[in-house]
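In: Next input, structure requested:
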Amino acid sequence: MGSRRLFLLLAFNALMLLEAYRFTDKTDRQALLEFKSQVSEDKRVFLSSWNQSFPLCSWEGVTCGRKHKRVTSLDLRGLQLGGVISPSIGNLSFLTYLDLSNNSFGGTIPQEVGNLFRLEYLDMGINYLGGGIPASLSNCSRLLDLDLFSNPLGRGVPSELGSLTNLVSLNFRENNLKGKLPTSLGNLTSLIRASFGGNNMEGEIPDDVARLSQMMILELSFNQFSGVFPPAIYNMSSLENLYMAFNHFSGRLRPDFGILLPNLQELNMGGNFFTGSIPTTLSNISTLQKVGLNDNNLTGSIPTFEKVPNLQWLLLRSNSLGSYSFGDLDFISSLTNCTQLEKLGLGGNRLGGDFPISITNLSVELTDLLLENNHISGRIPQEIGNLLGLQTLGLRENMLSGPLPTSLGNLLGLGVLDLSSNKLSGVIPSTIGNLTRLQKLRLSNNIFEGTIPPSLGNCSELLHLEIGYNKLNGTIPKEIMQLSHLLTLSMPSNSISGTLPNDVGRLQNLVRLSISDNKLSGELSQTLGNCLSMEEIYLQGNSFDGIIPNIKGLVGVKRVDMSNNHFSGSIPGYFENFSKLEYLNLSINNFEGSVPTKGKFQNSTVVLVYGNKNLCGGIKELKLKPCIAQEPPMGTKHPSLLKKVAIGVSESFNQLSSAGVRGTIGYAAPEYGMGGQPSIHGDVYSFGVLVLEMFTGKRPTNELFEGSFTLHSYTKSALPERVLDIADKSILHNGLRVGFPVVECLKVIFDVGLRCCEESPTNRLATSEAAKELISIRERFFKTRRTARR
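Out: Down below sits the predicted model:
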């Protein structure tokens, strides 16, 4: 028998030598050149060494055996190669290692890969390969590691792969696989790691996998697997990591769960339909580090974890744990032994009782504390500031009461603070301003009072500020307008007064502005039109007045509510061009004139304008009176008052160039006569002269003005008592009653003109202020006239 074995061994070696010499390295060279020819042309530069001038074994990514100089390893990972994988790859018959991962190969995995019977390592992960997993891979009987991660392969897992009995690691994650797991996988008794996560596989886990007794890592997450917890898994006592999250598993977990799987380190079974209680034996697994049982239908109490010192994550949110009573949170004290605890997620359960003081003794490593949507009562203890590592604190939708601890300002790494929908009271502590990394602050639906702390301006990374539905008063701090990253500014239903700060336009990333149902007043700042990212504007239920500022640049806006205010003027026609507009409510204001009829104004469910007595026209569904053209009153053909205080005056001011007046006597600023450079201050001076000319009816070159007696001094000497003496008579004979508001408007208009004509450039009125005051005059004029009519 010994001689026969020796003969067979010699014969086999002879055949191997014959094969090696018969194919030689020329076969490998040709196979690789064919492989290169199928690589997309623009990426072949990475294989520039693959040519006849270089020895084969010096080519990029190629390794040869020492004895026969045949290619044994091809490592082309991460070279950004595209194209398809040539079937010639199957001619590299001495290949033991093939890594084409992290490229952009398309097409299919060639069936010829199955010819590589010496192959031990195959990685084609992170490509664009389709066409399914070739059954011919089953011929690669020496395979130890098979990795096809992140390819749109599709189809199912071939049952033939059950013959790869030497396989240690299998990664079919995110391959768009369908169908069931084949029972033949139970033959892979050497498997230590297997991943099928992120596919569309279904059905129950076959009992045959119970034979995979060496399994340490099993991933089944994000599929459509169903049935009870797979009984076969209870036999895998060597399991360290078990991932089954987001499938359709159901039923109860065995009470002896922790005894049968004593070596678990990470357990994630969230997002299923498990029922019953959490096995108390889970707390016997001393090696546990991460536990995820969230998003199930678990009931009962939460076990203690004294014997799990290395616990890092405990995620139990969105179940039905607890009984809405005291004692539900007693297990928290056991977690004080878990010195590495990082995440504690208990939200969306039935946990009752007072906020446990023991929480403040948890690990300083704790980054996430989530207890939202429970029935937790009592106060937040001052010692909450001990949890210095906190990054997320979520306590919303509970029954917490009392003031906010000032020690929250110690949590310098806090990024999310959500305490909304509780019964918290007192003032918002200024120490919140210490949280310079804060991105989300949500305090809505509480009983907070006092003012909004200006220190919030220090939270320079803040994205969402939500403090609505409280009892806050005072004004909106101008410091908030420094939060340039802000996406949401929401403070509705408080008692905030004052106006919207003028520099709101600095919030250029703002998407949602909600300041409705407060006591705000005044005119909206023109800078609102600079918030080009805006999608939602809620201003209803305040006392804002004046015209709607120019916000025609906010073309992405979807919802606007300005109802229940005192806005006046006409409805801007640019709303017609807001293609994304879903809701525009301008009801119960003082708008006047015709309603636009194009674009979104053709839909009465999108645009609401009721409660504006002086509106007319629009589509018939709005049920407004028709607009009737009227002859202007005798003597108004408004240089009329309306035409000089109209919005057009201030707008033409913004467009005014001093080119046309700079060299004209009487209109040029004094500094130009002394060689001064053109500036906006000079334009202001020229505009001021124009205003005085229009309302006095006298040019600055009028023969009346000689020497130091100018249009400026003429006007100034008549104010305030003799305003009617210098006013253009056409204004006084246009059918208007001489008195208020005409006299008062004239006083302010002349004052604006004089302030624009100050001799010193730095003392002149700013362009924005001049425009604002003229617009305000017009609104006061119309408002008083409407009141007089009533």
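
In: going forward, measure contacts and count neighbours with C-alpha atoms only.
Out: Will do.

In: quick one: E19 and S238, what's the gap?
Out: Note on E19: its distance to S238, by Cα to Cα, to the nearest Å, is 43 Å.

In: got it, and R70?
Out: The separation that R70 has from S238, given Cα to Cα, amounts to 40 Å.

In: do the same with L191
Out: Distance check for L191 against S238: by Cα to Cα, it reads 12 Å.

In: and what of L267?
Out: For L267, the distance to S238 equals 13 Å [Cα to Cα].

In: I'd assumed A135 was in contact with I109.
Out: No: with contacts defined as Cα atoms under 8 Å, I109 does not count as touching A135, sitting 10.5 Å away.

In: Alongside the first, I'd like the structure of this one:
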Amino acid sequence: MAFNLESFMLIFQLTFYFILLLSLNLYIPKSVTATKLGNETDKLALLDFKSKISDDPFGVLASWNKSFPFCQWVGVTCGLKHQRVVSLHLHNQKLVGTISPHVGNLSFLRSFNLAINSFHNEIPSEVGCLFRLREFNLSNNLLQGEIPVSLSRCTKLINLQLGYNLLKGRVPFELGTDIGLVLPNLQILVLTHCQFSGPIPASLSNASDSLLLGFGENNPMLQILFFLILSFYGNRLRGDSDFLTSLTNCSKLRILDISLNQFGGILPTSIVNLSSQLTWLMLGGNNFGGNIPPEISNLFNLNVLVMSTNLLWGNIPASIGKLSKLHGLYLAVNQLTGEIPFSLGNLTQLLTLNLRLNNFSGSIPSRTCKIGNLQSTVEIYVSNNKLSSEIPSTLGRLFALQRLHMHGNLFEGSIPPLNGLKGLRYLDLSRNNLSARFPQYLETFSSLIYVNLSFNNLDGEVPSQGIFQNATAVKLQGNINLCEGIPDLHLKPCLVQKHKKGSYLKLILLIVIPFLFLALAMVFLSVQLIRKMKMKRPSLTSVGQFHPKISYQELLNATGGFSSGNLIGSGSFGVVYTGTLCPEGTNVAVKVLKLSQCRASKSFMVECRALSNIRHRNLVRIITACSSIDFGRNDFNALVYEFMPNGSLEHWLHPENGHTQLRNLDLLQRIKIAIDVASALHYLHKKCEARVIHCDVKPSNVLLDNDFTAHLSDFGLARLLSKSGIEAVLSQFNSVGVMGTTGYTAPEYGMGARMSTHGDVYCYGILLLEMFTGKRPTDKSFSDDLNLHNSVKMALPVLVTEVVDQFLLTEGMQEAQSSIGSSSNHRNECIECLTSILEIGIACSAESPSDRMDIKDVEYRLLSIRGKFIGPRRHH
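Out: All right, here's what the predicted structure looks like:
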């Protein structure tokens, strides 16, 4: 029995060891095989990822070949234990392509970073297979579509950054009833500057204090993961002010940024109950109304307060002066009233103060406020308000100040001594009532790059050193008593002081007076002779002197009998046909006057006289004129113009229904056209022998030649302002009636005001806004008090991307990038350029004529904007 038991035990032990050994032998090869298969899967996934890259300008994927183990490829990191891919980092490598769905096979991947490239199309849903993923960063690309719901399976995800893409849809918190149940470890979620829409989910305010929700890419708080930061900057989210109330539960909130969205409602007083740790509060570019609550001082840790471009009203509460840590105060483009509070002088750490485009009145507080205490301030914007009294001299103590913009107010008196502002770069005091002597000390400011003192009542000599050596950087027009300066400023010479020696003065008088009488006599005789010659000259001689006359029969033949097939346009006083003159074969445009309409004959005569003497490369050229009778013995008057093969700007901005032509004028082309039209108006207003007012500047009157050079046409609405008979001409115009086109006509014309160059500037401003927004001033979307001017004004500067023609930010930008190479800054440059142009359009189309820009300034500003925009591209 014992023997049998021992034998059994021996057999059992041998059997056990044999099975154990066999299992070990089987296990080791399987493990090795699995590792090899996993490695091969990772390699194939990476190669497929590479195959989807269409452009690799830096050659970072050149190492992705058989010569190197894939764990040594650029951007790839493998784990030490299993040699599986755990990190794929190709940040800011200018790669172009799509994201391969095979990345879902990188099952050990923990960090995936493709930020600041040009990946497009959608995010593949296969990324949901990366269950070990902790960091997923695809920000600053061109990705489209919605965020894949499959990401909810990546439960270990800590950092998800998808900002600055073309993603759309709702904010993806509907992945579950509570975001914490789906992505329990999420700490960073960046969704800035996408196209998300819809309301903010109510569950958001219940998020844990460890959650970090979006911010700008350069935010210094990026690495602080233990505070709550909420930012949905630059989307299309909507909701009422109750959303702000719900955030009072977030006890550790540090940054709140919901700028550039569609939130609205009355600003709740409960906003003052937000976390006392709040440092950034940014609500700009929305539709919040109401007063700024005085209890805002409860947020005593605020560094930045942004409420610009809303509908806020009332006064700035005096308690705002208690925010002693404030670095930036932005309240621009609202409906705030009252005086600027004295307490602002307590904000000694303030870097930027922006109160422009409100209705503030009164004076800049100086004594009580001690504005000179703001010695850290770098920028002050109080322009376009109703501030009055004198500019305080204590501004001269702000030694750090670089920008001082106080234009468009009612300041009076002299410009105070600002000698302490040696670092000042931009100074704009234009469009006020400043008087007294010109501030000579400004020529010693070596940092100045722009000075605008135009439209004041300054007098005296303008210096010719320092900034005043550069006429393009100095604006002085509208000060009729200024003199001297460099020749490019075109100022009158200063009067010579009387010589002390009386005998010398008498000698000069004895020599000058006889010559003066002789010169006056010669001028008188010349005027009489010219007047007699004009009386003998027939009405159309001036036209015929430069252009050959043409008969009705020739025009009939040239236009195919004025056939409807040759009809290319129709206006208030005439129709336009295209035709070909024989025998030269010259293509022309023939404008036939509608004599059935009242005053058409007068319009024709005025246009003939004006166009015969006007020559400018941006004005349509008249070839000849015809004043005859047709075969039915009816009066016939026509003007023959140079033909413009690219038609009118109207057809390019607003193609007719069913027309195959696309709106493909890119940004630079539109800037060039805008400059051309401004140049034409500058010539008409300032450089003609007799000043000309156009009265009907609109897209259909802007014609484009082969090179898309713009030519302003249709002077049927123009009137000449004779220097010797302005009142007579104006009264004649008023008897004729107000001319213009609905939407472009200056508002003062509707109230019986006489025509002026200010009216042309208004038309031009509306034209400029139409060119860069793509909307007519009569667009159906405008109702009540909303019009093209107001809608753009409300959007600037933070919502500029919402109002501009989207072609300029999509196809147009892509065309520019393809021609000059991709640039991460290109979109920002486009937006900055468009903002500057629309600001000019707003200034030109101001309701009050005195507030509008001078057309000469418009031309210079546009040339400057174009130069700044194409400068880096010329280098590329």
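
In: Got a TM-score for the pair?
Out: For this chain pair, the superposition-based TM-score is 0.56 by TM-score structural alignment, normalised by the length of the first structure; 495 aligned residues with a Cα RMSD of 4.0 Å.

In: picking that back up, higher neighbour count, E19 and S238 of the first structure?
Out: Shown here are E19 of the first structure and S238; by other Cα atoms under 10 Å, S238 has more neighbours (19 against 12).

In: what sits against that one?
Out: S238 of the first structure makes contact with 213-216, 261-264 under the criterion Cα atoms under 8 Å, 6 or more residues apart in numbering.

In: got it, and L472 of the first structure?
Out: Neighbours of L472 of the first structure in contact, by Cα under 8 Å, 6+ apart: 448-452, 494-496.

In: helix, strand or coil for it?
Out: At L472 of the first structure the chain is in strand, as set by DSSP: H, G, I helix; E, B strand; the rest coil.

In: now the counterpart of it in the second structure: how far from L278 of the second structure?
Out: Using TM-score structural alignment as the criterion, the counterpart of L472 of the first structure in the second structure is N481. Using Cα to Cα, N481 of the second structure is found at 53 Å from L278 of the second structure.

In: hang on, G227 of the first structure in a strand?
Out: Yes: secondary structure assignment places G227 of the first structure in a strand (three-state DSSP).

In: Correct me if wrong: it contacts H248.
Out: Yes: the pair formed by G227 of the first structure and H248 meets the contact definition of Cα under 8 Å, at 7.1 Å.

In: okay, the two: which has more neighbours?
Out: Higher neighbour count among G227 of the first structure and H248: H248, with 21 against 15, using other Cα under 10 Å.

In: and that one, what does it touch?
Out: Listed by Cα under 8 Å, 6+ apart, the contact partners of H248 of the first structure are 224-227, 272-273.

In: can you check N273 of the second structure too?
Out: Going by Cα under 8 Å, 6+ apart, the list of residues near N273 of the second structure reads 248, 298-299.

In: let's see it at 6 Å
Out: T248 (Cα atoms under 6 Å, 6 or more residues apart in numbering).

In: do the same with the one 5 residues further on
Out: The neighbourhood of L278 of the second structure, defined by Cα under 6 Å, 6+ apart, consists of 253-255, 302.

In: cool, and G478 of the second structure?
Out: G478 of the second structure sits next to 454-455 when contact means Cα under 6 Å, 6+ apart.

In: next one: the one 4 residues further on
Out: The contact partners of L482 of the second structure, by Cα under 6 Å, 6+ apart, come to 459-461.

In: Next step: those restricted to helices.
Out: Secondary structure defined by DSSP state H assigns none of the contacts of L482 of the second structure to helices.

In: Okay, and which of those residues map to strands?
Out: Secondary structure from DSSP state E places 459-461 of the contacts of L482 of the second structure in strands.

In: Save the residues you listed as CSV, and put in neighbour count and distance to A816 of the second structure too.
Out: As requested, these are exported to CSV (neighbours: other Cα atoms under 10 Å; distance: Cα to Cα, whole Å):
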residue, neighbour count, distance to A816 of the second structure
D459, 17, 47
G460, 17, 48
E461, 20, 46
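
In: Need the distance between the two termini of stretch 382-391 of the second structure.
Out: Distance between the boundary residues of stretch 382-391 of the second structure (Cα to Cα) amounts to 12 Å.

In: ok now do the aligned partner of I376 of the first structure in the second structure, which residues does it touch?
Out: Under the alignment defined by TM-score structural alignment, I376 of the first structure is paired with L387 of the second structure. The neighbours of L387 of the second structure, taking Cα under 6 Å, 6+ apart as the test, are 361-363, 409-410.
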